[in-house]
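Visitor: what shape does this take:
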Amino acid sequence: MNPVLLTPGSVPLADWRAVYRGAAVTLDPACAPRVAESAAAVARILAKGAPVYGINTGFGKLASVRIGDEDLATLQRNIVLSHAAGTGAPSPVPVIRLMMALKLASLAQGASGVRPETVALLEAMLVKGLTPVVPCQGSVGASGDLAPLSHMTATMIGVGEIFYEGERLPAAEALHRAALTSTQLGPKEGLALLNGTQFSTANALAGLFEAELLFRSALVTGALSTEAAKGSDTPFDPRIHTLRRHRGQIEVADALRGLMTGSAIRASHLENDARVQDPYCLRCQPQVMGAALDILRQAATTLEIEANGVSDNPLIFPETDEALSGGNFHAEPVAFAADMIAMAICEIGSIAERRIAMLVDPALSGLPAFLTPRPGLNSGFMIPQVTAAALVSENKQRAYPASVDSIPTSANQEDHVSMAAHGARRLLDMADNATGVLGIELLAAAQGVDFHAPLASSATLESARATLRDKVPTLEDDRHFHPDMEAANLLIRSGALLASAGDSLPGVA
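Guide: Reported below is the predicted structural model:
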């Protein structure tokens, strides 16, 4: 994977995706003068002697407390230590690496007042693979993701823990092993590092990237299920979708039609099928999946903008030596985007589960009951469908919008919060659930197509089916089902299923 060069303010979504997938990160050196000027502006502002929030005052409800020059370094250290109050399991390393890269790109825009050496340390930690241990809970997505970002920042001053070379180490030890030195934070720096939406945004972007993989995989499994049920491709006729005009719907119909082109299974019953219309889970795939694609793209637009923005407070304007307090740390845009992604993930799994249920029902599919050659003696796909239903129901419960919730914090100073961190943090678990559903559908659809031998599906879908059959044989009699499901899930999660189908399906961006 090619390394990513972060150009602050104009990083494309594809680069953030690459960072999440493990690409190395470096910072565009052209941003250095702006960073240095921003730090110099903080020094000039301090020299004026006026109270400036977060630089020589307390924080939040304590903003009216003036801090003397002799305590400014202690002030920044204290905010980091006191705000590192997260709880729960460590966040996934890919998410925290992405969070660090987002913070790096934000600071490097020269509106945060941090020194060049502080930016350089954060970059060096990314380059050398030091990932702070950041508890996953503790942010309400309002005055920035304070607790998670504080845990990140604490490691930069030698406090806390870091994942490094496969070990979980005290921060000071990890920095020493990597030949790095902890820093003492200067005026404004602690606040700049722990204020912002980067934790919420990183989790939301991770959810978006996994949702995109799920969406594209579901087109393949959905087309294969349509073949297994000998469903019609008439509902995918472009004339139908052109009249409705939704871009996603048009693209999904085109993709499904392309996946099924050349199918001998479909050709075998064009004139003999007594069914007038298929169930919605087959017929309405363009409408459901197209709508999911459209809102994923909308979420992607929001998150790309957020990822390239500056969201700490106050913001430094060197041209006028001003520190302006505002509310860019409020993560409402991220919360809305996360809610949209959650709904899309939920619906992708929901319609897939309905296709599984249709395939195991002989009255609907025309296939042997529960997709086993000898039903009764064998249960076949009976319980995998139940598992799929359980996963979908769990995702339905998790898909309730987080952004409509709020709870006042900081003695009512922060009286309306976004809950973006909650909304974004659930997405990877929801994606895992949906992957499990699609894995079961892949197994069921391939089993259904097996019953139509010697007729074959399209070359594309047969390639996808062959990829599965390399790992999982046809189910003749009942066997331990869990390993089959895990193998199918891995094909989806790794992208191998998409690669076998040509990987030319529509994506988010």
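
Visitor: CA atoms for contacts and neighbours, from now on please.
Guide: Noted.

Visitor: and G290, how close does it get to D312?
Guide: Distance, G290 to D312, using Cα to Cα, to the nearest Å: 36 Å.

Visitor: show me which of these two is the more surrounded one.
Guide: Neighbour totals were compared for G290 and D312, and D312 leads with 29 against 22 (other Cα atoms under 10 Å).

Visitor: what's the spacing between the closest residue to L146 other than its chain neighbours and L27?
Guide: Spatial nearest neighbour of L146, chain neighbours left out: L194 (5.3 Å); criterion: Cα to Cα, 6 or more residues apart in numbering. According to Cα to Cα, L194 stands 20 Å off from L27.

Visitor: could you also give me the structure for this second sequence? I'd like to compare it with the first:
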Amino acid sequence: MIVRVANGEAVAVNGESLDRVARAYAVLLQGAKEGQEIYGLTVGVGWNKDRKMVDAEGELTPELMEASREFNEGLLRAHSVGIGPDTVLPVVRAAMAVRLNNILTGGPGVQPHVAEMLIAFLNKGITPIMPSRGSVGQADMTLLSHIGLAMIGEGEVDYQGRRMPAADGLKAAGIEPLKPFGKDGLAILSSNAYAAGLAAIAIHDAEQLLRTSRLVYALSLEGLNGNVSPLLEDVAKLRPFPSHLSATAELRSVLDGSYLWQADDKRILQDPLSFRTAPYLLGTFADSLSRAKALVEIQINSSDDNPGIAVGAEPKSDLAQARRGYVDGGAVLPTANFEPLPWVIAFEELGIVLAHHTTASSERVLKLNNPTHTKLPRYLGTENTHHAFLVVEAPLMALATENRMLAQPVSFDSRPIAGGVEDVGTNAPFVMERVRAQIDNSFTIFSMELLHAAQAADLRLKEHPERKLATATASFHDAFRQKVPFLDHDRSMTPDIAAGSVFLKGYALTN
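Guide: Now for the predicted structure:
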């Protein structure tokens, strides 16, 4: 859903969700009226948490409301220190969609108008201009604050394809600027919605990569005239890792009907490891991706706010500290829920898996180019070529190297800030961006493998026309050949590689 909204789909929110937002806001106000110290409302944030900002004990007078508004607007302005290139608009929409979903849980405790404005922004085509750098990954406050600026009519927005001052965009869309109160400002900026939006997009793209890389590998195995013995069910059961059992079953299905299941005296007993161990890589990829997706879904469908509002919660103990923060209707509770480490670590693991996956892909290409392994012409050429796929190996290895570099962990590389209070970080956006770069590189690497796999399959079938590809790989091969023709004469491979990447990104969506 996040990816569909990122790409322009409107959102619809039911009344029950908006009612939950209103009830959470009432709990927050009740806590303030009872004189609670509430981070971001009655006291400051970060190192300034010891400073009293708004005296909310008692009734919420007009003077107090105005003081809170000034504090909230100042909070948004002061945190708007993002740097670097502008975030692309779909990612900003993803961040807003994630944050809206968080808010609808009630956990942030904002005015209902905050949720209503995010809905209007997404549905009326108002996208704040937001920098892409400056978050250390313990809430993306330096970036998301720019969304808050737009909500109060400051900064810039893209309104239906035109960049303009936020005030003009709001006026054109018929939206009144937000008058933030309570902890609206803190709730808008203090979340991991930017990194989570990136993560949601990465998960979507990685699922596409997994589907198509499975087909690429199967076609490569057919191009090699490889041995299917490592895919047999009884082989997998000898070492029954669940992900390996699943991967071998999927590959047996993909290769159903392939000539590889028929006898061939010239087929070698042991293929190179990049072919033999591919089921382990595909299974590990699927396993890692599933784990990352499950954790991101928790992040998107919950609240990472501090303090957090627990609507309807009651004390679980009579101890004074355990009862602190509870009021009639719920509780206002200090948290560390802005910590994204569980899913950040999962994405670092996914990055390592991607590096292994593309290293193996690049090695399979080298083997397909080598007649020692294929018994086909060197570099899969024809009598009309001089170089064929010789030079493709250079960009292939460059991208595989880049993917290994991008897989190096960075989540622990942080320094204390905010007077030493914020003394750990995760670099969550950086981790997500690196994995997204790896995924994009991976589509290109598998495009290059597909070029070779399809060429090898064509040469082999030309030599043995009685042989047949599997039903799934034949369909895949034929669809690819509609985009990239057989290489019979030397030509620039750059357009073919780009076309293959686009093909892989879209194939499973329409076939």
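
Visitor: once they're superposed, tell me the TM-score.
Guide: Once superposed, chain against chain, the TM-score is 0.90 (TM-score structural alignment, normalised by the length of structure 1); 481 aligned residues with a Cα RMSD of 1.9 Å.

Visitor: aligned partner of the residue nearest to L146 of structure 1 in structure 2?
Guide: Under the alignment (TM-score structural alignment), L194 of structure 1 pairs with L189 in structure 2.

Visitor: surely A434 of structure 1 meets M343?
Guide: No. The pair A434 of structure 1 and M343 fails to qualify as a contact (Cα atoms under 8 Å) at a distance of 11.7 Å.

Visitor: and these two? which has more neighbours close in?
Guide: When neighbours are counted by other Cα under 10 Å, A434 comes out ahead of the other of A434 of structure 1 and M343, with 30 against 21.

Visitor: list the helices and strands the helix or strand that contains the more buried one packs on?
Guide: Here A434 of structure 1 sits within helix 427-450, counting by DSSP states H and E. Applying 3 or more Cα pairs under 8 Å, 6 or more residues apart in numbering; DSSP states H and E, we find helix 427-450 of structure 1 packed against helix 198-228, helix 332-360, helix 382-398, helix 482-493.

Visitor: what's the matching range in structure 2 for the helix or strand just after the second one?
Guide: Along the chain past helix 332-360 of structure 1, the next helix or strand (assigned with DSSP H and E) turns out to be helix 362-365. With TM-score structural alignment applied, helix 362-365 of structure 1 matches the range 371-374 in structure 2.

Visitor: same question, stretch 289-304 of structure 1
Guide: Using TM-score structural alignment, stretch 289-304 of structure 1 pairs with 282-297 in structure 2.

Visitor: the matching stretch vs structure 1, average distance?
Guide: With mean Cα distance after the TM-score superposition for structure 1, stretch 282-297 of structure 2 departs from structure 1 by a mean of 1.1 Å once superposed.

Visitor: what residues does that stretch touch?
Guide: By Cα atoms under 8 Å, 6 or more residues apart in numbering, the surrounding residues in contact with stretch 282-297 of structure 2 are 196, 199-200, 203, 206-207, 210, 214, 243-247, 342-343, 346-347, 349-350, 353-354, 357.

Visitor: filter those to the buried ones?
Guide: In these, burial by neighbour count holds for 196, 199-200, 203, 206-207, 210, 214, 243-247, 343, 346-347, 349-350, 353-354, 357, counting by 16 or more other Cα atoms under 10 Å.

Visitor: returning to that earlier point: who has more neighbours, L194 and L27 of structure 1?
Guide: Taking other Cα under 10 Å, L194 of structure 1 and L27 do not tie; L194 has more neighbours (29 against 21).
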